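Engineer: I would like the atomic coordinates for the input below:
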Amino acid sequence: MSQKRVTLIVSDLHMGDGGAGDDFVDDRHQFATFLRAQAARPEGRAGEVELIINGDFLEMVQVLPDAYKGNPSDAWCSETESVEKLECILKGHPLVFDALAELQAAGNQVTLFPGNHDVDLYWPEVRARLQTKVPGIRIENEIVYTRYDDRLRISHGHLLKSIDPANGFEHPDHPIVNTNTPPRLEICPGTLFMVKFVNLMEAKYPFADNLSPVTALIRILAREDRWGLTSLAWMFTRFAARYPSALLGEGTSQGQVGAQLLNAIQGDRYLRQDIAAFCKELLGREVTEADIRRQLSTEDAVADLIGEFFRADPTLGKWVSIFDGAKPGTLGEAGGGTLSIVESGNTDARGACTEIARNYCNAGAQVFVLGHTHLPQQMSFGASRYYNPGSWTRYVEDTSKLTLKMLEDETAFPYELNCVRVEDGGAPLLKSEMITVEKRR
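Structural biologist: Have a look, this model is predicted:
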């Protein structure tokens, strides 16, 4: 590979279909404008630039959900489904792909590193279709990528478990589940949780899918002063508990919520009547109060029904209120007595990134770049520099004070559109800086 004098690194564009649900901040075509500005610089005109999109360029997890016909508990997209999703993204952002093609055509290099949201880049047909739009585009697939004789090292970060264990893959070099017909991609726990739950809430709570880690949504629900929402958080936790170290963190307890729900349903016929009414209204299922008492005799059965109600109405409408009636008179101990997910799994993403960066810089990297967390960050370790450009989406620094209501207004959250610029000027040390294209607080 011919190394370019200048390397530009952006991360986490999450480019979707260009519609109202697309989290990519490109309302004034900021990314295409940025690309054309870089192409117009002397190094761009001379073909001396490599643009690296460091993971999660394409929002394959959320775009065109109807294209996916598989079972998310089993595997992610087939090659045909991934191509169909890609076509939707290509149609939604023609100016971006035109600008990428123009940058590449001038002798520069466009390189993609797959992230957890676009593992679909592994498919040959996806790569081939991208090649038709941006001839010469390159896709690399490593945990850590190097340039300039290892002086520059780059990683999206989703495969580094100390940052986010929920979004790794068992076989990142070959993430194919061959037992499926047709073959499908592996699905990581984070994507599974997004597909089964978070994506369904986006119509009313558009910022829900921007939370990191994804299980922050559980903690937000558990903090709400409504037992119905605590019950929903408990159902989510029971699902996430199948992947305890990935989604919840070790030592997480589901507390007494399930037992309280079960006791209330078994002991309150008026509550059972309300549940039976919603079975008819939401699920089209005729059941009696006696049927409910018989059918909801275990915590698993209660969780399954809450899951059915949620999928029928993810706006969390009237059905949530019926579980408010199951609230106990005394909640017992705070946190562990109800639902200890409130604090569990709250990974210090900045701290984990800093420690990883320190280790790579101590091992010889002059510049180390991460993505994935959506949190802009930069610091020095002696003569070495660490950068995380953040994302081209809206983000939040601290989820501990968020409420469910806040998730309804995505425009209330900030964004910061950054690019890391690295230059090899022939000196022993690389030059590097963070460029801010646009920010809004």
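Engineer: Please count neighbours and contacts with C-alpha atoms only from this point.
Structural biologist: Fine.
Engineer: Tell me who's in contact with E59.
Structural biologist: H14, M15, G16, H117, D118 (CA atoms under 8 Å, 6 or more residues apart in numbering).
Engineer: what about the fourth one, which SS state?
Structural biologist: By that I understand H117. H117 carries the three-state label coil when classified by DSSP: H, G, I helix; E, B strand; the rest coil.
Engineer: Would you do the same for the sequence below? I want to compare the two.
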Amino acid sequence: MNRSARWWLLSDLHLGVGDEDPRRPGKVLPDFLRREVLQASGPQQHIVFVGDTFELAGLTEDESLARLDSILARHPEIQDALEGCAARGVQLHFVCGNHDVELARPSVAARLSSLLSPVEPAQVRVHPWFLHVPRVLLAEHGHQHHALHRIPELLRTAVSGTDELDLPPLAAWHARPSNSRLSRAGAVARAFLASERAERRVRELAYGELLEAEALRLELGGAAVRDLARLSRFRTMSVLPRTATRMVLAAAGRSIASEEAPAAAGQVARTLETHGSAVAWYVSGHTHRALEATLEGGATRYVNTGTWCSDVRGRGPDQSDRRTFPYAVVDVGLDGATGGGLQYWRPDAG
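Structural biologist: Below is the predicted model of the structure:
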């Protein structure tokens, strides 16, 4: 980059049409935006929501538009604060997660822009897959590296949403909570087969054209984007035991714990480096475990931005103190040098 900038990154607010979450992310976020982002001065500022900002998945186009309208109407203070940020020149970025993949629809992305920045819609950008800032950072939600949530034909959501896509295995399980376990297991089995078929389709020419178009948007070489897309694949034989383990733990009210940077983070960093596109920071969310670490074999720092909802799964301070909210800051100097990392914010801080 040729000028200084500050990037604020947070994820997994899971804002819906209701406000039942005891942690009240919809009430906390506006205060954070006003007191931290709008009070900051100096470099160009960017806010990045690294996926699962909204509960917005598996809907038709009309349903997606109506749900987005309802969510922001339910949280007017968020809309006002984000609109204030955009009006002040703060660039707003929304990276799609598995819970808000419908944001990638052109009509839904346009609606979000018109609601948050009616005067200058370009102040709001939606990223179907990931956000890339050359030499500085790459931010993606992370569900593409989690086979149970992986959407093989992810870039098709920017064309037709999820109208023509099948649910990932875990989404198929949760989509039928009132059904019998046998019925839900059948839905998961069908989702397995659908994911296998989708993985074959992404190797065809039509999807390759979508990857080439995405490479231009991301300012990355086509070979680098293709290699990044190949890092994760759905493989039934390796996913089956993980699915069974996940379902057993879920029935017992437990989750799989991990306090280390995922292997995929290192693979992403090495792939970018191989193609001469190394970044200083790789940021993701999805796991609800806030974490910062140096990736083995390189200089890239990894940050997971955790969650602002009540489903905290890490062992950081936000687990013991639910009035503590994780986010990341990446500062870029005039010389291109970067600094920052994982931070925590308290609403009652001075």
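Engineer: Quick one: the helices in structure 1, in order.
Structural biologist: Taking DSSP state H, the helices of structure 1 run over residues 30-40, 42-45, 79-92, 94-105, 124-133, 189-196, 216-223, 227-240, 257-267, 269-283, 289-295, 299-312, 318-324, 349-362.
Engineer: Most neighbours among the contacts of E59 of structure 1, which one?
Structural biologist: Among the contacts of E59 of structure 1, G16 has the most neighbours (other CA atoms under 10 Å), with 27 neighbours.
Engineer: which residues touch that one?
Structural biologist: Here G16 of structure 1 is in contact with D22, D23, F24, L58, E59, M60, Q62, V63, C88, I89, G92 (CA under 8 Å, 6+ apart).
Engineer: can you rerun that using 7 Å?
Structural biologist: With contacts defined as CA atoms under 7 Å, 6 or more residues apart in numbering, G16 of structure 1 is in contact with D22, F24, L58, E59, V63, I89.
Engineer: just to revisit the earlier point, now render the helices of structure 1 as CSV, adding mean neighbour count and distance to G425 of structure 1.
Structural biologist: Below are the helices of structure 1 laid out as CSV (neighbours: other CA atoms under 10 Å; distance: least, CA to CA, whole Å):
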stretch, mean neighbour count, distance to G425 of structure 1
helix 30-40, 17, 18
helix 42-45, 16, 12
helix 79-92, 20, 36
helix 94-105, 19, 21
helix 124-133, 15, 31
helix 189-196, 20, 41
helix 216-223, 24, 43
helix 227-240, 23, 49
helix 257-267, 19, 61
helix 269-283, 17, 65
helix 289-295, 15, 71
helix 299-312, 18, 56
helix 318-324, 18, 61
helix 349-362, 18, 20
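Engineer: wait, which of those is closest to L417 of structure 1?
Structural biologist: With CA to CA as the criterion, L417 of structure 1 lies closest to helix 30-40 of the helices of structure 1, at 8.8 Å.
Engineer: Check the gap between the residue lying closest to E343 of structure 1 once chain neighbours are set aside and D17 of structure 1 for me.
Structural biologist: Nearest residue to E343 of structure 1, sequence neighbours excluded (CA to CA, 6 or more residues apart in numbering): R219, at 7.1 Å. Per CA to CA, to the nearest Å, R219 of structure 1 is found 29 Å from D17 of structure 1.
Engineer: With T393 of structure 1 instead?
Structural biologist: Applying CA to CA to T393 of structure 1 and D17 of structure 1 gives a distance of 14 Å.
Engineer: higher neighbour count, these two?
Structural biologist: Relative neighbour count places D17 above the other of T393 of structure 1 and D17, with 25 against 21, counting by other CA under 10 Å.
Engineer: Check the contact between that one and K85; I expect there is one.
Structural biologist: No. Checked against CA atoms under 7 Å, the pair D17 of structure 1 and K85 is beyond contact range at 8.8 Å.
Engineer: circling back: with distance to P175 of structure 1 added, can I get the helices of structure 1 in JSON lines?
Structural biologist: As requested, the helices of structure 1 are exported to JSON lines (distance: least, CA to CA, whole Å):
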{"stretch": "helix 30-40", "distance to P175 of structure 1": "30"}
{"stretch": "helix 42-45", "distance to P175 of structure 1": "35"}
{"stretch": "helix 79-92", "distance to P175 of structure 1": "12"}
{"stretch": "helix 94-105", "distance to P175 of structure 1": "26"}
{"stretch": "helix 124-133", "distance to P175 of structure 1": "13"}
{"stretch": "helix 189-196", "distance to P175 of structure 1": "14"}
{"stretch": "helix 216-223", "distance to P175 of structure 1": "27"}
{"stretch": "helix 227-240", "distance to P175 of structure 1": "22"}
{"stretch": "helix 257-267", "distance to P175 of structure 1": "36"}
{"stretch": "helix 269-283", "distance to P175 of structure 1": "36"}
{"stretch": "helix 289-295", "distance to P175 of structure 1": "40"}
{"stretch": "helix 299-312", "distance to P175 of structure 1": "29"}
{"stretch": "helix 318-324", "distance to P175 of structure 1": "38"}
{"stretch": "helix 349-362", "distance to P175 of structure 1": "24"}
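Engineer: For P414 of structure 1, which of these is the nearest?
Structural biologist: Judging those by CA to CA, what sits closest to P414 of structure 1 is helix 30-40, at 15.6 Å.
Engineer: Neighbours of the closest residue to G251 of structure 1 other than its chain neighbours, how many?
Structural biologist: Distance criterion CA to CA, 6+ apart; nearest residue to G251 of structure 1, sequence neighbours excluded, is S344 at 7.9 Å. Neighbour count for S344 of structure 1, taken as other CA under 10 Å: 18.
Engineer: Double-check S344 of structure 1 against G249; I have them as touching.
Structural biologist: Yes. Contact criterion CA under 7 Å: S344 of structure 1 and G249 qualify, at 6.1 Å.
Engineer: what separates the residue nearest to E343 of structure 1 from A233 of structure 1, distance-wise?
Structural biologist: Distance of R219 of structure 1 to A233 of structure 1, given as CA to CA: 7 Å.
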